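K.L.:
Okay, sequence plus prediction incoming.
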Amino acid sequence: MAPLIRGTLLTLYLALVIPLPALAPAGSSRMLLLGALTLGLVLVLALTSEQVEVDREGLRVGHPPWCRPWLRRGWHLPWHTISGLTPVTTSQGGRVYYVRGQDGSAWLLPQRVARFDDFLGRFASASGLSVEGIGRISPPWTYQLLAVLSGLMLALELAWASGILKPPS
């Protein structure tokens, strides 16, 4: 996953959950909430750690060994078994692509990877398929804006928690 996307999602998670223990009633519920928030952070880290590998043999998508037991196992398609790409319009008006295998399988083409243009070039070269018109699922500016807003929200929450800022009366 591209570092901009991963960092943005982690910052958003932290900005949304860090205030919760302070807002929870005193007692055991705070400790339970802190445990849940920690488990949530591990889950978000796992979900955003998907890896895409392009090599001489094929395309492999999966997660690192530390989180494979909890998440889907990933997939691998050898280049000689890839038969095409199928575009699908999303409900938000975007477009995703499925890589079709000769056996009828279909796997979502990764569109949130770092160096996306390089990935597409290597995919096209190895598979022999045209990737003309394929773009990122969402433009980078959307994640940049979300990163700035999440960072600002997190900074304000931390300033409030440290006493630098006082909440409005």
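P.N.:
Yes, it's here. Numbers count the residues shown, from 1 in each chain.

K.L.:
When you work out contacts or count neighbours from here on, use the C-alpha atoms and nothing else.
P.N.:
Will do.

K.L.:
Leaving out chain neighbours, which residue sits closest to the residue nearest to the spatial centre of the chain?
P.N.:
By C-alpha atoms, centre = their mean, the mean C-alpha position of the chain lies nearest to T48, the distance being 4.2 Å. Excluding the flanking residues, the one nearest T48 by C-alpha to C-alpha, 6 or more residues apart in numbering is R6, at 5.7 Å.

K.L.:
try it against this one:
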Amino acid sequence: MVEFSPLAPATLASGDRQIFRISPLIRLTLLLLYLALMGPLPFLAQVTQSDVSPQLMAAGIGLGGLGLYGALGQRVEVDDQGIRVTYPAWIRWLFRGGWQLPWREAQALKPRSTGQGGIVYYFVGANQQVYLLPMRVAGFAQLVQLVETYTGIDTQDVKPLAQPWMYFILLGFTLLLLLVDAWTITTALQMA
């Protein structure tokens, strides 16, 4: 593992690679939110005698959860040659394997506003193709420091899309929703 100092430029020795994974807080929050939103549906389908089989619904929810888990397995690999975004091998086929950009081809880092009012950043490659900078990784400040070191692009204004306190609030509400779900499922099973 490479240590970074905020005062010294971040660099990696030739052949070294730094790996950035999606923040554990974000992964936990999103997986629990999925469970809270989808978990009660098979039980409610059973109680309401829905046309959709509860077993089929549970299987679909399980597949969706597996896909979400795979998407949250995204990782960013940085070395002295470039940056690469990849997914776990078992789900890579679904996400087209990610992308890779050599540092020498990175021409700019362009901001774009999102529909929710946030700002995301895209690398512009030599062929004018754009690559989304992953912003929900643990160690984002280190990642941005490496980008600036290897590309010379000014990253002073690049900030994470969401702050940790936002995910703590979402996690709190998700836990409350899970409590409501437990009550809903218990009630549904008693009615069956």
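P.N.:
Yep, that arrived. Only a predicted model underlies this, so the values are computations on that prediction, with no experimental measurement involved.

K.L.:
Give the equivalent position in the second structure for the residue nearest to the centre of the first structure.
P.N.:
Using TM-score structural alignment as the criterion, the counterpart of T48 of the first structure in the second structure is L72.

K.L.:
And G93 of the first structure, by the same measure?
P.N.:
With the correspondence set by TM-score structural alignment, G93 of the first structure lines up against G117 in the second structure.

K.L.:
likewise Y143 of the first structure?
P.N.:
Residue correspondence to the second structure (TM-score structural alignment): Y143 of the first structure is matched to Y167.

K.L.:
what does R73 of the first structure give?
P.N.:
With TM-score structural alignment as the criterion, R73 of the first structure lines up with G97 in the second structure.

K.L.:
Roughly how far does its match sit from L68 of the second structure?
P.N.:
Between G97 of the second structure and L68 of the second structure the distance is 15 Å, computed by C-alpha to C-alpha, to the nearest Å.

K.L.:
Then Q156 of the second structure?
P.N.:
Distance of Q156 of the second structure to L68 of the second structure, given as C-alpha to C-alpha: 32 Å.

K.L.:
the strands in the first structure, which residues?
P.N.:
Secondary structure of the first structure (DSSP state E): strands located at 51-54, 58-62, 75-78, 82-89, 95-101, 106-108.

K.L.:
what's the longest helix in the first structure?
P.N.:
helix 140-162 (DSSP state H).

K.L.:
Once aligned, what mean separation remains between it and the second structure?
P.N.:
With the two structures superposed, helix 140-162 of the first structure lies on average 2.2 Å from its match in the second structure, counting by mean C-alpha distance after the TM-score superposition for the first structure.

K.L.:
And for that helix, what's in contact with it?
P.N.:
With C-alpha atoms under 8 Å, 6 or more residues apart in numbering as the test, helix 140-162 of the first structure has contacts from 4-5, 7-9, 11-12, 14-15, 18-19, 165-167.

K.L.:
related to what we said a few turns ago, residue in the second structure paired with the residue nearest to T48 of the first structure?
P.N.:
With TM-score structural alignment as the criterion, the equivalent of R6 of the first structure in the second structure is R27.

K.L.:
just checking, its match touches A71?
P.N.:
No - with contacts counted by C-alpha atoms under 8 Å, R27 of the second structure stays clear of A71, the gap being 9.7 Å.

K.L.:
still on that earlier bit, run the chain-centre distance for the longest helix of the first structure.
P.N.:
Its chain's C-alpha centre lies 18 Å from the corresponding centre of helix 140-162 of the first structure when counted by C-alpha atoms, centre = their mean, to the nearest Å.

K.L.:
R75 of the second structure versus W165 of the second structure, what's the distance?
P.N.:
22 Å.

K.L.:
higher neighbour count, these two?
P.N.:
R75 (20 against 9; other C-alpha atoms under 10 Å).

K.L.:
For the nearest residue to the more buried one once chain neighbours are set aside, which residues are in contact?
P.N.:
The shortest distance from R75 of the second structure to any non-neighbouring residue, by C-alpha to C-alpha, 6+ apart, is to R21 (4.5 Å). Taking C-alpha under 8 Å, 6+ apart as the definition of contact, the neighbours of R21 of the second structure are G73, Q74, R75, V76, V137, A138.
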